[in-house]
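Student: Build me a model from this:
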Amino acid sequence: MAGPILTSEQLGRATLARQLLLERRPTPVKRAVARLAGVNAQGTEQPYLSLLARVDCFQPGTVVRLLRRRELVRATGIRGTLHLHTADDFLAWRRALAPVIERVARNDNSRDFQTLDLDALLAAARQLFDERPRTRAEWIEELAPFAEQARRKDSVGLVVRAFLPLVQLPPAGEWGSSEAPAYQLAETWLKRPLGPADEGLRSLVLRYLAAFGPATWKDLQYWSGLTGLREVLEKLQPRLRILHDTVGREYFDVPRAPLPDKSIKAPPRLLPALDNLLYAHDDRSRFIETDAPYDRRRAVNTFLLHGRVAGTWTIERDRLALHPFDTIPRNQRAPLRAEAERVLTFLAHETITVDLP
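Tutor: Model (predicted):
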């Protein structure tokens, strides 16, 4: 299914619309997490700030309730990093994501994989989790005989977390929680089995396009960490629409997904470090100028103006400091300040002071 030729601005507006960043609505949190294809959760505050930027009237207690009701889970997933997913999506995608999660563990522990008896280690670990949930420190201690085979004692912790489909149990991931997380097998905690890898991969690809498209196969590969995705997209092509940019690059998309005009206004938004918006495309030009002083390998908070990354932000005591890459236009200063004050209020700072040079 062919479509129009898109400029970088149109690609950006399309993704912003799907990421709930063009208009903030009171979207149910579970529906928002599903629509976003998951929310990065490497830090406790990160998923809450990502949702705050997108959901009107967002309350952190909603996430807490959904975690306790087992409708959301915090677990290792996309790119082998912690994410907040709906339980349905995690169960559907975990086997499809296993190759990248396991690859990350192997790369981090390449020497130890030559000496560890992986099958015996995982069988022993499953027996532990069949008894009850464990913290990482607990299972490392209980699996100490296997650690003797490894160069690093912590390798046992990394391998078990990567090769078993574990989820972190509440209160891990809850707003304000600092407790060491306890883990349990996803099938046990959610009382449902993992889905098959092939169906999960097709679902993952389609949901990625719905959340971040239009996109190239390289974009999909960068976001997921998986390989061989060009072939998957080619098999799905009858179900997709094909678009091109102004230099002829091919983009894949799901039918009827929004393609707003580039003239649609994009309001200022503050995003936390590692927000998936900035980790979903190999080519970052739809959101970031090529000469912008920004390196997504560094975990920094960013803010958007006119739908593009215009600077970073930090919190220092009771002040939220904005660090723009360039002069902020006069007509954008008040909206940006209001957005920053909204974030600071959410973080419960008593004194609301925003520094805007």
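
Student: alpha carbons only for contacts and neighbour counts from here, please
Tutor: OK.

Student: wait, what's in contact with D88?
Tutor: E71 (Cα atoms under 8 Å, 6 or more residues apart in numbering).

Student: host element of it?
Tutor: Taking DSSP states H and E as the criterion, D88 maps to helix 87-108.

Student: Next secondary structure after that helix?
Tutor: helix 118-131.

Student: For burial, what's the neighbour tally of L22?
Tutor: Number of residues near L22 (other Cα atoms under 10 Å) recorded here: 22.

Student: If you could redo that for R286, that was the one I meant.
Tutor: Other residues close to R286 by other Cα under 10 Å number 21.

Student: before we move on, what about K235?
Tutor: A total of 12 residues lie near K235 under the criterion other Cα under 10 Å.

Student: Now do the SS call for it.
Tutor: helix (DSSP: H, G, I helix; E, B strand; the rest coil).

Student: measure it to V205 for me?
Tutor: Going from K235 to V205 by Cα to Cα, to the nearest Å gives 11 Å.

Student: what do you get for L233?
Tutor: Counting by Cα to Cα, the gap from L233 to V205 is 8 Å.

Student: Same check on V73?
Tutor: Taking Cα to Cα, one finds V73 at 20 Å from V205.

Student: So for the two, which residue has more residues nearby?
Tutor: The neighbour comparison of V73 against V205 (other Cα under 10 Å) goes to V73, with 32 against 21.

Student: The structure of the following sequence is requested for comparison with the preceding one:
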Amino acid sequence: MTVLSTRALNRATLARQLLLDRVDLPVLDAVGHLCGLQAQEPQEPFVGLWSRLQGFAPSSLSGLLVQRQVVRTHLMRRTVHLLTADDVIAWRCRHDSMLLQRVLGTYRRELASVDLTELSAAGHAVMSDGQPRTMAELVQAAGGRWPDVPPRVLGELLIAGLVPVVQVPPRGLWRNKSGVRNVLLTAWLGRPLAQSDAGPALVRRYLAAFGPAATADIRAWSGLTGLPAAVKALQPELVSFRDERGRLLLDLPDAPRPDPDTPAPVRFLPAFDNALLGYDDRTRIVDDAHRLLSVAGTRVVLVDGRVSATWTTADNAVTVTPLRTFTRAERSAVAEEAERLTEFLT
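Tutor: As a prediction, the model looks like this:
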């Protein structure tokens, strides 16, 4: 079985994540290809798409949110993601159990007295009118039976575990700092959630955007524990490799796996970018010493395809802090990309 080097996996990841070359792709198609963008920080997806798409205009993403073609909702790993409407309709039911269990795992003691069926019914009843509500407003209307449970805990259970909602605009629009207001997902999109098993489609879509990858990587990206059956069913149509650690990697036969020596341009990634968080073994793109930067929400810079610096903004300028010594050519390339990013942001 072919062994793929860490550098080969890096170049494959960059190609799948649209980071090897900026692509001429409609924003909606890019969001779909990437299986969504992590988006708990509302402005970060704009940087993620700027780094990936030719001539990206922030208004195009804002327009998709307003037109309800893209939505903000809790999904993979119980984190807020920006997803196409079609994908959230197809995938939400497959994530229901994981979303609920992750909330219960965090607040099981506080929620011991709560009847989940009763609270779910109350939450759906309140939200059924399609009116935007804050989490506090939803808790006040639906959580009166449990006055001893902290409102924040009830709110997270309702919004992230029991009631499929979306965060509606102006939240998430370009340069907008509006707070979170929620609407029932099906009311916002005007169609029911798909009930079919999305497992095989999820695996295929993940591999297209992140492969080659191990089943542990798929689990780390999605938060789901029930995908081995889907992987097993698909395995006859997939190709297999090993990484340098001996892990079995799976991939789509015709997916791009560039030559390891393919040049990789400097790329600035936003906080919580799935190019890093979408794997259990992240050594293909970040050294273990810097693994936790992405978990902490630190913005990072890819140089030669790997996390090599962090970046922040202050006084209308992008500031870069290297994590290693750069060559003169690397310093120049980073500075040029930082200037382009500064122009985009300001």
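
Student: Can you pull the TM-score for these?
Tutor: Aligned and superposed, the two chains score 0.95 in TM-score terms (TM-score structural alignment, normalised by the length of structure 2); 344 aligned residues with a Cα RMSD of 1.6 Å.

Student: hang on, the earlier thing: could you pull up the average distance between the helix holding D88 of structure 1 and structure 2 after superposition?
Tutor: Once the two are superposed, helix 87-108 of structure 1 sits an average of 1.1 Å from its aligned residues in structure 2 (mean Cα distance after the TM-score superposition for structure 1).

Student: Tell me the residues of structure 2 aligned with that helix.
Tutor: The alignment of helix 87-108 of structure 1 onto structure 2 (TM-score structural alignment) covers residues 85-106.

Student: residue in structure 1 matching R306 of structure 2?
Tutor: Alignment note (TM-score structural alignment): R306 of structure 2 maps to R308 of structure 1.

Student: Next, count neighbours for that match.
Tutor: Per other Cα under 10 Å, the neighbour tally for R308 of structure 1 reads 21.

Student: Buried residues, the one helix or strand V183 of structure 2 maps to. List them.
Tutor: According to DSSP H and E, V183 of structure 2 maps onto strand 182-184. Residues of strand 182-184 of structure 2 classed as buried by neighbour count (16 or more other Cα atoms under 10 Å): 182-184.

Student: follow-up on the earlier one: residue contacts, the match of R306 of structure 2?
Tutor: Residues in contact with R308 of structure 1 (Cα under 8 Å, 6+ apart) are 286-289.

Student: What does L157 of structure 2 correspond to in structure 1?
Tutor: Using TM-score structural alignment, L157 of structure 2 pairs with V159 in structure 1.

Student: so its match sits right up against A105, yeah?
Tutor: Yes: taking contacts as Cα atoms under 8 Å, V159 of structure 1 lies within contact range of A105: 6.1 Å.

Student: corresponding residues in structure 2 for stretch 264-282 of structure 1?
Tutor: Stretch 264-282 of structure 1 maps onto residues 262-280 of structure 2, going by TM-score structural alignment.

Student: what about that stretch, distance to the chain center?
Tutor: Relative to its chain's centre, stretch 262-280 of structure 2 lies at 12 Å (Cα atoms, centre = their mean, to the nearest Å).

Student: Please identify the buried residues of that stretch?
Tutor: Buried positions in stretch 262-280 of structure 2, judged by neighbour count with 16+ other Cα under 10 Å: 264-280.

Student: part of a strand, is T310 of structure 2?
Tutor: Yes: counting by three-state DSSP, T310 of structure 2 falls inside a strand.
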